[in-house]
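Asks: Need the 3D shape of this:
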Amino acid sequence: MCSVTGVILLNSLKYKEVERKLVQVLKKAEDRGRDSFGVISVRKDGSTIHSKSLGKPSDNEEKLRDVIDIETSLVVANNRAEPTTEYVKLKGENDVQPFEGERYIVSHNGVIANDKELEVKYSLERKSSIDTSVIPPLLDKLWDGKLETLPDIINQIKGSFAFIIADKKQPDKLFIVQNFKPVYMAYDYALEAVFFSSLDDFLDEDPFYPMNMRKLDPYSIIEVTNKKQLRKVDLQSTKNQRRVLVIASGGLDSTVAATKLLKEGYDVTLLHFNYHHKAEEKERESVREISRFLNVELIEVDTDLFKLVGNTTLLKEGGEIVKDRGGISGAEFAHEWVPARNLIFLSVALAIAESKGFSYVATGINLEESGAYPDNEMEFNRLFDRMSPYATGPNRKVRVLMPVGNLMKREIVRLGVEIGAPLHLTWSCYEGGNKHCGKCGPCFMRKEAFRINGLVDPIEYDA
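Replies: Just a heads-up that it's a prediction; the model follows:
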């Protein structure tokens, strides 16, 4: 829709260098908006410098000269891609972002669905028919400029948004407000300035250039000052929201993960996938018994998807499971890799969680198996968690947990015994016989984990 840009100057003596970089950021940001652009600089005394134009910054670069001076404290800017629903045929300066009220200046990426309702409810006077123009007068009327009071106002807005907000009475700080629209922050050491933009690519980070980049959290409000102070409040409260959907295979790891979450006070539901793998019947039997033992609900998903994907020995008629007498090579290499399995499982779980009102999805991924399987790596879970707000509907944030993600197999067994997890009901083997085969990778790892802990494994093996 648009790209939002902001700058806080920590050293106003470098204002010309900061201005040159701002121009480069806005030219790169044309990728997210080519219909108009605008810059409003706020000086230390609260006065402002304006520059707005139709078209692209690269075609109107003269409009970006002298938008920052030695008295400038911060900058709010915008590249606009005009939505079909907000089209204005004859546009004037009042139709170009950023929009300015008596006190507040706002740059917005996204769409506001209830701008007319807000206008009527609060008797607001706006300068444009464009949806964002309702925000400055809304803030002028309702907000006192304190971070803690802003969520109550923002939560009245329906739609999508990343706002960069300046307060002319507080020219030493910027407020960055997001639901699922992204904002990146970069501290440029050389220029002594903090930049904000909708994409990290626009900030042109070089691996050898002294800049500290971070992505700001979705569904949050960030206050950043020219003293390099940062405060954050969440737009969504997770207090008392303890419902978690645990992807459960019926094996050790997910069973210990589910039990651990129960002990921590979560309301647990198990989610199990039947996907025509060799151990399908044994896993299904185990996970049903585990759900009864833990007294938690179980959701089962039957899918033929992986028959279509194919190319794995883990499926029925998929070939022989690798077995080693010592078990080591079968345990340390992903011979039974199922393409994108955990990604697919997590995606389905995320959809069910959103639909049924769960606040969390959890998995049994662990540090041990990350040595062989990329989708057991903690980083996979962390990245999926960071992606999840952009895969769910507005205000339906679902977090992703990994209760045993940092544990080795021996630690998982020890924890399971300590918390009373039903390890005797679990099924770890890749095969689907009457007993664990004792020779596949998971069987080897399980036997070794119990042996290292000096414990007797409660299940039986063929070998």
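Asks: When you work out contacts or count neighbours from here on, use the C-alpha atoms and nothing else.
Replies: OK.
Asks: List the buried residues in stretch 339-353.
Replies: The neighbour-count check on stretch 339-353 (16 or more other CA atoms under 10 Å) flags Asn342, Phe345, Leu346, Ser347, Ala349, Leu350, Ala351, Ile352, Ala353 as buried.
Asks: These in helices, which ones?
Replies: Those of the buried residues of stretch 339-353 mapping onto helices are Asn342, Phe345, Leu346, Ser347, Ala349, Leu350, Ala351, Ile352, Ala353, per DSSP state H.
Asks: separation between the last one and Leu415?
Replies: Read it as Ala353. Plainly put, Ala353 is 27 Å away from Leu415 if you go by CA to CA, to the nearest Å.
Asks: circling back: tabulate the buried residues of stretch 339-353 (JSON lines), appending distance to Asp302.
Replies: Output for those, formatted as JSON lines (distance: CA to CA, whole Å):
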{"residue": "Asn342", "distance to Asp302": "15"}
{"residue": "Phe345", "distance to Asp302": "12"}
{"residue": "Leu346", "distance to Asp302": "15"}
{"residue": "Ser347", "distance to Asp302": "15"}
{"residue": "Ala349", "distance to Asp302": "13"}
{"residue": "Leu350", "distance to Asp302": "16"}
{"residue": "Ala351", "distance to Asp302": "15"}
{"residue": "Ile352", "distance to Asp302": "14"}
{"residue": "Ala353", "distance to Asp302": "17"}
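Asks: want to put them side by side, so please do this one too:
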Amino acid sequence: MKTLVICSGGLDSVTLAHKVAAEHTVSALLSFDYGQRHRTELDRAAHCAARLDVPHLISDIGQTGRLLSGSALTDDVAVPDGHYAEETMKATVVPNRNAIMLAIGFGIAAARGDDAVATAVHGGDHFIYPDCRPAFIDAFQAMQDQALDGYATVRLYAPFVSLPKSAIVAEGARLGVPFDDTWSCYKGGDRQCGRCGTCVERREAFDLAGVPDPTEYEDPDFWRTAVAGKGAA
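Replies: Now for the predicted structure:
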């Protein structure tokens, strides 16, 4: 199965790229420049593509990202600290982000003759990101079946959609993913902050999976407080 992998450069999508490379054929990695706060993730996606010896495609949707205003990921809005279960984490929602990216990915895959588009959405995303839930994945596949009817058949491959992030860490460890060459932090910087929702989730996932975390964090112990209280200290 020739698969176009949507890869942000984060832990989940890099693990997905390695999984597809081990089980199928990666046709290319597709990343998006949507006006996010930093380009560190894109650099890590490029490293992954080079490691797997596949093309790295970047779709520039920066103008679209600027129109999707109000998110801490794209605007001058403070990135909240704490656990994803907190109401404050809704500030990190970019409306329709996955729907937009997948629609572009399916168009590119159909044009290239690929069999599938892979996305790394997972169970931990379900709480605040509606376009990461199983119902969305099923509905999107049904929509694309209609959109590409008579032109191409492209499958949406989302193997992590019902899994916790700890299972992704375990899978990445099995596949030999270089976790220290992945980036999760929303804030950027020289080191991952250890305090934003995605850093807390990342740190907790390694602990639950029983896998050593090679990541350097500005605040490596904050996650314990955030997880214990389901909120920021």
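Asks: can you pull out the strands in the stretch 151-300 of the first structure?
Replies: 159-167, 170-178, 184-188, 193-197, 211-215, 220-225, 230-234, 243-247, 267-274, 297-302 (DSSP state E, counting those that start in this stretch).
Asks: which residue is nearest the middle of the first structure?
Replies: For the first structure, Arg386 is the residue whose C-alpha lies nearest the centre (CA atoms, centre = their mean; 2.4 Å).
Asks: What is the burial count for Cys440 of the first structure?
Replies: Neighbour count of Cys440 of the first structure, defined by other CA atoms under 10 Å: 24.
Asks: What residue in the second structure is paired with it?
Replies: Counting by TM-score structural alignment, Cys440 of the first structure corresponds to Cys196 in the second structure.
Asks: For the nearest residue to its match once chain neighbours are set aside, give its distance to Gly197 of the second structure.
Replies: Leaving aside its chain neighbours, Cys196 of the second structure sits nearest to Asp81 (4.2 Å; criterion: CA to CA, 6 or more residues apart in numbering). Per CA to CA, Asp81 of the second structure is found 6 Å from Gly197 of the second structure.
Asks: Compare neighbour counts for the two and give me the winner.
Replies: Neighbours per residue (other CA under 10 Å) separate Asp81 of the second structure from Gly197, with Gly197 holding more: 26 against 23.
Asks: ok, now which ones touch the more buried one?
Replies: Pro80, Asp81, Gly82, His83, Tyr84, Met89 (CA atoms under 8 Å, 6 or more residues apart in numbering).
Asks: With Glu171 of the second structure instead?
Replies: Counting by CA under 8 Å, 6+ apart, Glu171 of the second structure makes contact with Thr15.
Asks: which ones are touching Pro95 of the second structure?
Replies: Pro95 of the second structure makes contact with Leu68, according to CA under 8 Å, 6+ apart.
Asks: In the first structure, what residue corresponds to it?
Replies: Pro95 of the second structure maps onto Pro339 in the first structure, with residues paired by TM-score structural alignment.
Asks: so that match, which of the three states?
Replies: Three-state call for Pro339 of the first structure (DSSP: H, G, I helix; E, B strand; the rest coil): coil.
Asks: if we can go back for a sec, just the contacts of Gly197 of the second structure now: which is nearest Arg133 of the second structure?
Replies: Nearest to Arg133 of the second structure among the contacts of Gly197 of the second structure, counting by CA to CA, is Tyr84 at 15.1 Å.
Asks: Quick check: the gap between the closest one and Ser8 of the second structure.
Replies: In this structure, Tyr84 of the second structure and Ser8 of the second structure are 19 Å apart, going by CA to CA.
Asks: With Ala139 of the second structure instead?
Replies: Computed as CA to CA, the Ala139 of the second structure to Ser8 of the second structure distance reads 23 Å.
Asks: now the residue nearest to Cys196 of the second structure: how far from Leu29 of the second structure?
Replies: 30 Å.
Asks: Ala349 of the first structure pairs with which position in the second structure?
Replies: Aligned counterpart of Ala349 of the first structure in the second structure: Gly105 (TM-score structural alignment).
Asks: How about the contacts made by its match?
Replies: Here Gly105 of the second structure is in contact with Leu4, Ile6, Leu30, Val117 (CA under 8 Å, 6+ apart).
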